[in-house]
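Participant: Show me how the following folds:
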Amino acid sequence: MTAHAACAAELTSFLRSSPTAFHAAAAAAALLAEQGFVRLDEQAAWGRLPAGKYFVLRNESSLIGFTWSGGGAFRMIGAHTDSPGLKLKPKPLRREQGCLQLAVEIYGGALLRPWFDRELSVAGRVAWQDKNGGLRSALLDFQRPVAVIPSLAIHLNREANKQQEINAQTDMAPLIGLATETAADFQELLREELRRCCPDAEPAGIIDHELFLYDPAPPALTGLKSEFITGPHLDNLVSCFAAAQALRSADSSLNCLIVLNDHEEVGSVSAAGAQGPFLRDVLERLLPEAEARQAALRGSFFISADNAHAVHPNFAAKHDALHLPQLGKGPVIKFNANQRYATTAASAARFRQLCAEAGVPAQDFVSRSDMGCGSTIGPLTAAGIGVDTVDVGIPSLAMHSVRETAASVDCWHFCRALSRFFSPGQSDTLWQKK
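Facilitator: Sure, this is the predicted structure:
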């Protein structure tokens, strides 16, 4: 198997095990633990950590992993574990016209139309009380189709193939069964799943849940020569995977760090999000003396890794004509005059040189001047800790759909570029800061 093919196989395995941000953080933690990274407890005193490899989880959905040499500047990569989708409401069961349905709310800027007529499963986190009255949590994954959102037949809506508004309250409730007297209670279904996922659990009852619908169909290599990878959550789990793989092979003499934040798709304002204190808290523990920490951060560099918009062959006019990132042509450097991306000339030049060292092509993206632009954790992190930052990502299509598309070679390119970042290289001396 070639290195490219092996990377694609490992990525698809990571995607399959990560239906929610909770599962993605757990999967990344497992990758690091396999390589000897030691888990730290935020509730314990760390003291002066010896040189080594560590990781810490917050909210079970965000992760920071790092190699630590004892002081000095950091090489950092940031990504996010969450994706837009459908989240179950606290009281999700509803009965309509003889059918049992789930009440959902929209998480983030989801592309809704592709969710229709697709087999869906449920995964997430539950809080439960054990037989001794203690509160515990566990990750659940039904791992099988349990729901569907049927479209209205075209016979009843002749305008269906024209642009139609989707009402998030009334149109998006999936069917999970027939509302008969024997319909299973949802709490009992959760208890059954908890017993399946945690055989030793003896829950007295599920107290609360954070559950999401997702497409259980596995990611697939598509195309005449398997050029494309299609699947859920490519935005932004490809970046999470590439960052974790880079850290696994990082040079132990360097301070290398990855931060995988939750809640990017809803604004990042949370204890585990990029506007929260997670990264700052960890850095303050590692470098408690303020002046030394500031000096280290001014010598540090942060790669904000988040998918970019590839030019769609059917909709090329949606792009700036001079900036057309293509599938298969390498990572994309993202620019925005209004600081929706944190890229500067200095940070872009450093990433270009990094790609050159890794033998990886690089592309540019800027939005059309008459269209809005998304954002990333890059500007938030740059503003929060004062670190030089570049915004980059693999080019992809159908961003925020239930299934997205990217070129498998770009995933390989990105892994190589990020791994090179966590190794000593000539690019370290190319830009002398003043």
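Participant: all contacts plus neighbour counts: C-alpha atoms, from now on.
Facilitator: Will do.
Participant: in this protein, which spans are helices?
Facilitator: Counting by DSSP state H, the segments of the chain that form helices are 3-16, 21-34, 186-197, 234-248, 278-286, 290-298, 345-358, 377-385, 408-421.
Participant: ok, the nearest residue to residue 82 once chain neighbours are set aside to residue 282 distance?
Facilitator: The shortest distance from residue 82 to any non-neighbouring residue, by CA to CA, 6 or more residues apart in numbering, is to residue 21 (4.8 Å). According to CA to CA, to the nearest Å, residue 21 and residue 282 sit 20 Å apart.
Participant: Adding distance to residue 160, write the helices of the chain out as a markdown table.
Facilitator: Converted to a markdown table, the helices of the chain look like this (distance: least, CA to CA, whole Å):
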| stretch | distance to residue 160 |
| --- | --- |
| helix 3-16 | 33 |
| helix 21-34 | 33 |
| helix 186-197 | 33 |
| helix 234-248 | 28 |
| helix 278-286 | 45 |
| helix 290-298 | 54 |
| helix 345-358 | 44 |
| helix 377-385 | 37 |
| helix 408-421 | 34 |
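Participant: one more to put side by side:
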Amino acid sequence: MADTEVCSVVSDFIDFLNASPTAFHAVDEAKKRLQKVGYEQVVEREDWKLEAGKRYFLTRNHSTIVAFAIVGAHTDSPCLKLKPVSEVKRAGYLEVGVQTYGGGLWHTWFDRDLTVAGRAMIREEKGGSVSYSHRLVRIEEPIMRVPTLASHLDRGVNDGFKVNTQSHLLPVLATSVKVELNKEFAENGLAEKTTNKSRHHAFLLQV
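Facilitator: Prediction:
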């Protein structure tokens, strides 16, 4: 912070102290300062009609002041979401059907290590009854990739590339050969259990 800024802050603080010989004066001074920068006063015992983006304050017994701002945020971000039926097999590869969510820069998703995270619905059978529960899922290591053609094999690479979200953004999970060689997932019965009911690759569910 520059010296002039420090002096301004210190001077402003001293002015506040000089105007606040008691708690009542301090609240009154704070109230004036808040109103000066756009805060609106609300009465604690009345119903509030608050609006997002606005700022408010309330006082109690002239010796307490509470200031707050109404802000909103969302937790979502652009991503590729697994489709309800994500199992895709094509040209000897196990691909995962996805749909775009949000306004992402989809060309940046190519040739990157991708993983899976989100919320899964788990079906459980106990004593003849069936129950469902939601669990958070997060696979730490990368397991998929959305590949692109090598630049020296793509004659139009410098002419611009328009992403077809339906056909281009299909992450590759594994080759069919790798799945066949990986006998462990079949030996534990997972493949048999999920073949008829699952809408996703058994290999993905095992991971």
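Participant: Looking only at neighbour counts, state which of residue 21 and residue 282 of structure 1 leads.
Facilitator: The neighbour comparison of residue 21 of structure 1 against residue 282 (other CA atoms under 10 Å) goes to residue 21, with 26 against 15.
Participant: what distance separates stretch 4-14 of structure 2 from the centre of its chain?
Facilitator: How far stretch 4-14 of structure 2 lies from its chain's middle: 40 Å, per CA atoms, centre = their mean, to the nearest Å.
Participant: Give me the longest strand you can find in structure 2.
Facilitator: Under DSSP state E, the strand in structure 2 containing the largest number of residues is strand 79-90.
Participant: And for that one, what's in contact with it?
Facilitator: For strand 79-90 of structure 2, contacts defined as CA atoms under 8 Å, 6 or more residues apart in numbering pick out 94-102, 104, 199-201.
Participant: Ok, which of the helices of structure 1 comes nearest residue 395 of structure 1?
Facilitator: Residue 395 of structure 1 lies closest, by CA to CA, to one member of those: helix 408-421, at 7.6 Å.
Participant: Now do that closest one: which elements does it pack against?
Facilitator: In terms of contacts (3 or more CA pairs under 8 Å, 6 or more residues apart in numbering; DSSP states H and E), helix 408-421 of structure 1 is packed against helix 3-16, helix 234-248, helix 345-358.
Participant: so it matches what in structure 2?
Facilitator: Mapped onto structure 2 using TM-score structural alignment, helix 408-421 of structure 1 spans no residues at all.
Participant: and the angle for that helix with helix 3-16?
Facilitator: Interaxial angle of helix 408-421 of structure 1 relative to helix 3-16 (axes from the mean of the first three to the mean of the last three CA atoms, to 10 degrees): 90 degrees.
Participant: got the angle between helix 408-421 of structure 1 and helix 234-248?
Facilitator: What separates the directions of helix 408-421 of structure 1 and helix 234-248 is an angle of 40 degrees, with the same axes, to 10 degrees.
Participant: With distance to residue 384 of structure 1 added, can I get the helices and strands packed on helix 408-421 of structure 1 in a markdown table?
Facilitator: Shown next, in a markdown table, are those (distance: least, CA to CA, whole Å):
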| stretch | distance to residue 384 of structure 1 |
| --- | --- |
| helix 3-16 | 30 |
| helix 234-248 | 21 |
| helix 345-358 | 17 |
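Participant: Residue 124 of structure 2 contacts residue 131, correct?
Facilitator: Yes. Between residue 124 of structure 2 and residue 131 there is a contact under CA atoms under 8 Å: 5.3 Å.
Participant: ok, back up a step: check which residues of the longest strand of structure 2 are buried.
Facilitator: Residues of strand 79-90 of structure 2 classed as buried: 79-82, 86-88 (neighbour count, 16 or more other CA atoms under 10 Å).
Participant: Could you do stretch 164-179 of structure 1 as well?
Facilitator: Counting neighbours by 16+ other CA under 10 Å, the buried set in stretch 164-179 of structure 1 is 172-179.
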